[in-house]
Every structure is written in structure tokens, then in C-alpha cells.
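>>> fold the stuff below for me.
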Amino acid sequence: MKTKKERAAYIDERLEELFPETPVPLDHVNPFTLLIAVLLSAQCTDERVNKVTPALFEKATCPEDMVKLTVDEIEAIVKPCGLAPRKAKAIHRLSEILIEKHGGEVPDNFEDLEELPGVGHKTAGVVLAQSFGIPAFPVDTHIHRLAQQWGLTSGKNVVETEKDLKRCFPKDRWNKLHLQIIFFGRKYCAARQCDGLQCELCQTCFPDRKRARKYKKA
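Below you'll find the model as predicted:
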């Protein structure tokens, strides 16, 4: 496959075959709980987040209930996720802001979401894509790595990679595709599993590649 367009078309088709269903990896019951779960997933695995959030969501699944908890109470629950003091403060304060400015509802746009404490561009993108169905292409470190390995970007950071991926794929595929890439990476092309020479997509896209692919970390 000589061109980026050909690689992108093949990757799109193959990922749809491998992962026709794309359940959201983080357990949640509404946009607010998804927002909290994604916030907690920073520098933490989805598996661990899913073990922690039931205790938190038993007490609060909306901003009105979350603000009734103290920051210390939230911190004690989310401690296994790491960065607990910072995350607990962000969860409590963003809950207050949602009540003060948004009627207790999670906003459905990047601008308002990114103004919330602890909510970056990727977190906002996940919420918009998975809770509201708004086209976004959230790029984490795994997608950043795979996009480089597959020759879809030379981006130095996740922002540049996101722009490149949006150019490669149809807009109506962004929301599902970002999950499909994550699933593929976890199952077939983890950083320790594949160096650009091992997995099916790397071999098919670059059959003549002889050396391990070094990528630029986000």
C-alpha cells in the first residue's frame, strides 16, 4: 500500500470487520458519570476505573449529589486511580460549575466542557462522541502511537495526530473508529507486543518494513 489514502481505507475496513461492536470501555449510566469516569482514567487503566466508580456512583450519579460529598470523601474513594487529591478537587468543583452555569447538565460542546476543572480536549471529545453522538476523534497516547506506526501521521503530539486522522477518515466514522483503534491496540498491537513489524495491520500496511518503528511520544 503506497499511499496514506490506501492504508486508511484498508485500516477502516479491517477494523470494522474485527470490531463491529464498540461498547464504551468505561462503565457509566449517563453523560455525567461518563465525564467522571474519563477524568479518573487519566494515567490509570479503564479496568481499575471500573472497579472504583461503582462505590462513587452509588453515592452520586449527578452533580447535585456529588457536591453533597466532601472533597476528602471523594478522594478516599478514587485513591486507587492515582492523582486522587487533584482528581477529587476537580470532580467536586466541576459538579459545582455544572449546577451554577449549566443547570446540572453536562454541556454538549467543546468550549464549555474544556472550561471544567480536570477536563481536557480528549476527555471532552470522549463525552461528546459517546454521550451525545457528536463527531469527535479523541486521541490518547495509544492512538497517537498506532497512527504513527500505520503511517497516518507524523504528528509530534496528540493535537496534530487528531487533525491528521480526521483528514484520513470520513466524519461519520470518527466516533466508532477511535474505539476500534483502541481495541485493536490492546488486543493485537500493544506497545510491548508490536514494534511495527508484528501485527496484521503493520505487516499489511508496510510489508517491506525491516526495522522496528520508533514513534514520537505525545
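>>> can we go C-alpha only for contacts and neighbour counts from here?
OK.
>>> give me the neighbour count for T123.
T123 is flanked by 26 other residues according to other CA atoms under 10 Å.
>>> quick one: it and L39 touch, right?
Yes. With contact defined as CA atoms under 8 Å, T123 reaches L39; the gap is 6.6 Å.
>>> wait, Y188 sits on C199?
Yes. Applying CA under 8 Å, one finds Y188 in contact with C199, separated by 6.1 Å.
>>> higher neighbour count, the two?
Comparing Y188 with C199 by other CA under 10 Å, the one with more neighbours is C199, at 17 against 14.
>>> got the contact list for that one?
By CA atoms under 8 Å, 6 or more residues apart in numbering, the contact set of C199 is 188-189.
>>> one more to put side by side:
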Amino acid sequence: MTKKERAEHVMRRLEELYPETPIPLDHTDPYTLLVAVLLSAQCTDARVNTVTPKLFALAGTPEEMMRQPVEAVEAVVKPCGLAPRKAAAIVQLSKILVDEHGGEVPQDMAALEELPGVGHKTASVVMAQAFGVPAFPVDTHIHRLAQRWGLTDGRNVAKTEADLKKLFPSEAWNKLHLQIIFYGRDACTARGCDGTVCEMCRTLYPRRRKPVVTRK
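Now for the predicted structure:
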């Protein structure tokens, strides 16, 4: 298969496997999604979903959150790891949203990336899942699978994102990035597949015998 043919097969098969793509992080609006994505760094979505109800009961809007002591927020988000840094970022970004954006999450990638604790991936997730703007957030699953499937050389996450955006139509990005994540969790896991085991890897590379060493 050519790279284009592999990409077409990936998109077609993932649509068959995951016709519905519910957003893994529980949220009620762009603000609660932004906070949940920030908390998900180096933490599972499942754990974040156990923490956010307690956090948003404490403060569910930027106005409420900015008035919370960082220590109070830290105590709630501790199970997510990196609690001091995440708590400080949540309180700080909430104040910025109130002071500079009228208490609303900006629908602008550059403005999102300027917020404390918000990197390119987090901003991309918010743009895609909160506002429906085409984006292709690349997490560890997508970075790993794109290499195993020969869609990128995996030189770095930015290169993987750029390569995937060239291969797939922009109208598919928001759904496809979730479909790849779901498949990466279910079938082509870091330890369960080495590029030769799962259905997708075997279909795309039927003659592959050696494990694929992926870049992180």
C-alpha cells in the first residue's frame, strides 16, 4: 500500500469500528472542558472524570475559580498528579479569562496557548471539541499509531500533526483524532501491539515481521 492508500484504509476502518465518538472528558461547557483537558496531562481521562465533579462543585465558572485559594484547588486535583502546577494554572487562567475575555474561553488558538498551563495540544482539543474548529490534537496514542501505520516518521509531535493534516481532509480531523485514540486504547496499545499484532497493523503491513520502534 502507498501512504495515501494506508490513510484511506485507516479512515474507512475506524469509521466502521467507531461510528460514534463521544468526548472522553466529562464537561458541560468550553470552560469545564478546558480545565478537564489541562488536568488530563499525564493522567487518565477516567481519573480526571472522578475529580472534576468535586472541582466544579467547588467552583464551576472562571469567576468562582479565580476566587479560590490555590491550596483548595490543589487538594481537590491531587489525584491527577502535578497538582501544585495544575492548581496554580487553573486559578491563574480563570482570572485571565475574567479580566481579558469577559469570562469566556476564547475561540482562538493563539489566545488559548497564551493561558497558563495550556499548550498546543490542549488548545487544539478545546478548539476541536468545544468549538468544532478543525484541529488534529496529537497525544501519545496518535503519535505511536501514526508511526506504526507508516503515516509519519514520528520525528516529533509537531511533525506527526503536520503529516496527518496533509493526509486526511480537514472535515475529518475532529472525529478521526478521537477514533485513533479509541483504537490505540483498545487494540494497538503501547505494550499489546508492536506494529505486528493488531488488525490495523497486520492489514497495512502484512509482510512486516520486526517490531516497530516508535519515537516518543
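>>> where does the TM-score land?
TM-score for the superposed chains, counting by TM-score structural alignment, normalised by the length of structure 2: 0.99, backed by 216 aligned residues with a CA RMSD of 0.6 Å.
>>> how about R47 of structure 2: what's its closest non-neighbour residue?
Distances taken as CA to CA, 6 or more residues apart in numbering place C80 nearest to R47 of structure 2, at 6.8 Å, with adjacent residues excluded.
>>> surely the one you found meets A46?
No. Using CA under 8 Å, C80 of structure 2 is not in contact with A46, being 10.2 Å away.
>>> so between those two, which is more surrounded?
The residue with more neighbours, out of C80 of structure 2 and A46, is C80; 22 against 12, by other CA under 10 Å.
>>> so where's the longest helix in structure 2?
helix 83-101 (DSSP state H).
>>> average offset between the next helix or strand after it and structure 1?
Downstream of helix 83-101 of structure 2, the first helix or strand assigned by DSSP states H and E is helix 109-113. Mean deviation of helix 109-113 of structure 2 relative to structure 1 after superposition (mean CA distance after the TM-score superposition for structure 1): 0.3 Å.
>>> pull out the buried residues from helix 109-113 of structure 2.
For helix 109-113 of structure 2, the buried set under the neighbour-count rule, 16 or more other CA atoms under 10 Å, comprises 109, 112-113.
>>> go on, stretch 26-40 of structure 2?
Buried-residue list, stretch 26-40 of structure 2, by 16+ other CA under 10 Å: 26-27, 30-40.
>>> about what we covered before: list the residues that contact the residue nearest to R47 of structure 2.
Taking CA under 8 Å, 6+ apart, we find C80 of structure 2 in contact with 39-40, 42-43, 47-48, 51.
>>> neighbour-wise, which of these leads?
Busiest of these [other CA under 10 Å] is L39, holding 30 neighbours.
>>> which ones are touching the counterpart of that one in structure 1?
With the correspondence set by TM-score structural alignment, L39 of structure 2 lines up against L40 in structure 1. Counting by CA under 8 Å, 6+ apart, L40 of structure 1 touches 49, 78, 81, 87.
>>> of these, closest to K176 of structure 1?
Nearest to K176 of structure 1 among the contacts of L40 of structure 1, counting by CA to CA, is V49 at 21.3 Å.
>>> element containing the closest one?
V49 of structure 1 belongs to helix 46-59, assigned by DSSP H and E.
>>> mean deviation of the helix or strand just after that helix from structure 2?
Note on helix 46-59 of structure 1: by DSSP H and E, the next helix or strand toward the C-terminus is helix 63-66. Aligned to structure 2 and superposed, helix 63-66 of structure 1 gives a mean residue distance of 0.6 Å (mean CA distance after the TM-score superposition for structure 1).
>>> just to revisit the earlier point, got the contacts of L40 of structure 1 as TSV, with distance to F19 of structure 1 columns?
Shown next, in TSV, are the contacts of L40 of structure 1 (distance: CA to CA, whole Å):
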residue	distance to F19 of structure 1
V49	23
V78	31
C81	28
K87	32
